[in-house]
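Chemist: pasting a predicted model and its sequence here:
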Amino acid sequence: MDRQTVAVRVLAHFVPGDNALSIVAPESDWLDIRWCHEDDNETLRRELPEAEVIWHVLRPLSGEDLRRGPRLRLVHKLGAGVNTIDVETASELGIAVANMPGANSPSVAEGAVLLMLAALRRLPALNQVTRQGRGWPTDPSLGETVRDIGSCTVGLVGYGNIAKRVEQIVLAMGGIVLHTNTGDDGTATWRPLHALLADSDIVSLHVPLTPATDKLINRAALDKMKSTAVLVNTSRGGVIDEPALIEALRDGRLATAGLDVFTEEPVAPDNPLLQLDNVVVTPHVSWYTVDTMRRYLIQAVENCRRLYDGRDLINVVNGRQDGERLHR
């Protein structure tokens, strides 16, 4: 690589830790990375005009944001879902949008199982009781409601990389797994959505947010589930009709929910879901591990190298795969 060539200017829309810095440090001779906290709109506006690449995490990138970057050639999503990027405007401006399908699958799958276990075992309540020094719990309902995953039927809504990892874990724990996706795939464990909801003790969501999946889990869907069931969501908050979920949890039509994602993020402190004892929550971090960040950054650096060299990009979602050489 020509070390006399001006470095590729990257706007990384997150604050790195030491591990992240150690991964990109060896590329500093050709990669000029400017780090920007997702809440720092002032730095974002200042850096966008010179940025050639954005490494995007969660804070939505609007068409207005993209138009502030006349040199932009690539928005690389550190993750799979691109619903937080105005892909239509990016395409109009000739900006490639790429993602990383499968890179976060191990972490999100484990996060989904973590929420299943926390909900099944009533972990938040037991944690609080123990910290209050109240000793052995006297609630007799523990022995009537707490369950093992190995005794449950787990229904996976969506059957991509993450769901298949969840399936492996659940099967290893002795559970039964059903799944549904866009059509009958001919396997013994496939069910139409209504049957999966009715037959599952745990329902785990693993679909992207699209017009077809927006509020897929609405009141009618919730009414098909067992009153003793657990609903887990590590996909996108909009897949669930939140007011309908709140009502079902309050009325006892659904036992518990484990949620890593919400319709509006970051989740507002006054969201009623945060006030319910039968909800376990995390702030959209099931993907966020040192292992996932390593995979993300390795792939992000590789696509920058391809763009720099004029080679085709990988995992482009908006049709633009030509790696127009940035530096001549």
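Modeler: Yep, that arrived.

Chemist: when you work out contacts or count neighbours from here on, use the C-alpha atoms and nothing else.
Modeler: OK.

Chemist: centroid-nearest residue for this structure?
Modeler: Residue closest to the average C-alpha location in the chain (C-alpha atoms, centre = their mean): Ser235, at 5.1 Å.

Chemist: quick check, that one in contact with His206.
Modeler: Yes - here Ser235 reaches His206: they are 5.2 Å apart, a contact under C-alpha atoms under 8 Å.

Chemist: quickly note the distance from Leu11 to Leu72.
Modeler: 10 Å (C-alpha to C-alpha, to the nearest Å).

Chemist: so what sits against both of these two?
Modeler: Jointly contacting Leu11 and Leu72 under the rule C-alpha atoms under 8 Å, 6 or more residues apart in numbering are 51-54.

Chemist: one step back: residue contacts, the residue nearest to the centre of the chain?
Modeler: Residues near Ser235 by C-alpha under 8 Å, 6+ apart: 205-209, 260-261.

Chemist: how about the helices in the stretch 51-200 of the chain?
Modeler: Along the stretch 51-200 of the chain, the segments classed as helices by DSSP state H, counting those that start in this stretch run 63-67, 87-92, 105-120, 123-131, 142-145, 161-172, 193-199.

Chemist: give me whichever of those helices is most buried.
Modeler: Each of the helices of the stretch 51-200 of the chain was scored by mean neighbour count; the highest is helix 105-120, a mean of 22, by mean count of other C-alpha atoms under 10 Å.

Chemist: one more to weigh against that first structure:
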Amino acid sequence: MPPSHPAANTRPGSTPFSNPRESSMSTDGQALMVGRRVLYLSHAGPDVYALIRAAAGGAFDVVTLERDDDEERCRRIADCEAVICAATRLTKRHLDAGRRLRVVHHQGVGWQDTLDWQEVKRRGLPLALTPEGTTIGVAEHAILLMLAAAKRLSFADAELRRGRWHVNALRGVSRELYGMTIGYVGMGRIGQAVAERLVAFGCTGVYADPAVRLPPEVEARLALRPGSLDEALQASDLVTLHVPLTPATRGIIGREALSRMKPGAIVINTSRGGLIDEAALVDALANGQVLAAGLDVFEREPPAPDSPLLKLDNVVLTPHISAGTRDAMRQKMAAIFRNLTSFFATGQLANRVELP
């Protein structure tokens, strides 16, 4: 199984894309940044744009979209030197239009499926990630989904709103996290943050990650042991996914993997929808092999209106929002603009991806 964290492919190093004329940076580094245009590729609301501009602090000219329109993206990117991308995929068309681009900065860490990295590499553009601000929100959201799925929260809430008082109906199927064995597929920053928080719930765990072996004292403190993917699936009451989407991980939770889980296991995914074969998961949820699921990500985003997942009452669904908190946004944008300031002034770019 591939590594759980893209940080393994990044380095703080330098890049040749800085201009020697810009090396005499002012004390705070901002004087040289004024007028540099940075496009925020996704369309968002005024509150989000306000957070971005506050982080830029007037040191950059932040370019935003009036509507979610690709023609506007291509027009806006034309005179920008940097682009911040995440939810909206950065495509060859955007890169063709962005003739002045000198750097691509991802808002998170899951870059493999959110930009045309082959084109980024071909053009010699450096790509940086933003690990800051992702971990806590995703870890908390994973636990939110665990609790909600285990207690059938969405069903109970919906039924109560319909006037149905199911005080006894869920006693035979709802679960407590206490005493559960958790299977972690991936033990990078987020996987470890989830495990840290589940200590308070009295959980133990098996983690499958060929790139990570935690120190023995950390394993003991978090009540974890390493194992293979098969061991994690077979031993666990709940399986939570914390790996990037790559050709090797696509569909890693398919029919065969689901059949190897404990009957009545719970599945949680806050990583990427393509990690799970949704048709296989729907069947497992319908036949009881999987008790419940909590999903923040989907094979297609948003899911089709007729997606079978939307019809199941043992699934808790959220629209890819685990890292999308105000707190995370502030931290991410502050980190991005610090990094861009460093890049344009000195050529130094933290968390740069070594593209394959």
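Modeler: Thanks, I have the structure now. This structure is a prediction, so every number in the text was calculated from the model and none was measured.

Chemist: circling back to that earlier point, format the helices of the stretch 51-200 of the first structure as CSV; extra columns: distance to Leu313 of the first structure.
Modeler: As requested, the helices of the stretch 51-200 of the first structure are arranged in CSV below (distance: least, C-alpha to C-alpha, whole Å):
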stretch, distance to Leu313 of the first structure
helix 63-67, 19
helix 87-92, 15
helix 105-120, 21
helix 123-131, 44
helix 142-145, 51
helix 161-172, 21
helix 193-199, 36
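
Chemist: identify the residue spatially nearest to Phe337 of the second structure, adjacent ones excluded.
Modeler: Ala56 (5.9 Å; C-alpha to C-alpha, 6 or more residues apart in numbering).

Chemist: that neighbour touches Ala335, doesn't it?
Modeler: No - the criterion here is C-alpha under 8 Å, and Ala56 of the second structure misses it with Ala335 at 10.0 Å.

Chemist: can you pull out the helices in the stretch 201-328 of the first structure?
Modeler: Counting by DSSP H, counting those that start in this stretch, the helices of the stretch 201-328 of the first structure are 219-224, 242-251, 290-309.

Chemist: give the other helices and strands that the last one contacts.
Modeler: By that I understand helix 290-309 of the first structure. helix 18-24 (3 or more C-alpha pairs under 8 Å, 6 or more residues apart in numbering; DSSP states H and E).

Chemist: list of residues touching the following helix or strand past the helix it packs on?
Modeler: As assigned by DSSP states H and E, the chain's next helix or strand after helix 18-24 of the first structure is strand 31-35. Here strand 31-35 of the first structure makes contact (C-alpha under 8 Å, 6+ apart) with 7-16, 47.

Chemist: again, but for stretch 186-193 of the first structure
Modeler: Counting by C-alpha under 8 Å, 6+ apart, 157, 177-181, 183-184 sit against stretch 186-193 of the first structure.

Chemist: ok, now stretch 315-323 of the second structure?
Modeler: With contacts defined as C-alpha under 8 Å, 6+ apart, stretch 315-323 of the second structure is touched by 133-138, 140-142, 145, 148-149, 152-154, 270, 292-297, 302, 309.

Chemist: recalculate using a threshold of 7 Å.
Modeler: Around stretch 315-323 of the second structure, the neighbours that count as contacts under C-alpha atoms under 7 Å, 6 or more residues apart in numbering are 134, 137-138, 141, 145, 148-149, 154, 270, 292-297.

Chemist: what residues of stretch 52-66 of the second structure count as buried?
Modeler: Buried residues in stretch 52-66 of the second structure, counting neighbours by 16 or more other C-alpha atoms under 10 Å, are found at 52-53, 55-56, 59-65.

Chemist: same deal with stretch 60-80 of the first structure?
Modeler: Here stretch 60-80 of the first structure shows 61, 63, 65-66, 68-69, 71-80 as buried, counting by 16+ other C-alpha under 10 Å.

Chemist: for the residues you listed, which one is nearest Thr213 of the first structure?
Modeler: Ala80 (15.9 Å; C-alpha to C-alpha).

Chemist: apart from its neighbours in sequence, what residue is nearest the counterpart of that closest one in the second structure?
Modeler: The pairwise alignment with the second structure assigns Ala80 of the first structure to Val109, based on TM-score structural alignment. Distances taken as C-alpha to C-alpha, 6+ apart place Leu129 nearest to Val109 of the second structure, at 5.4 Å, with adjacent residues excluded.
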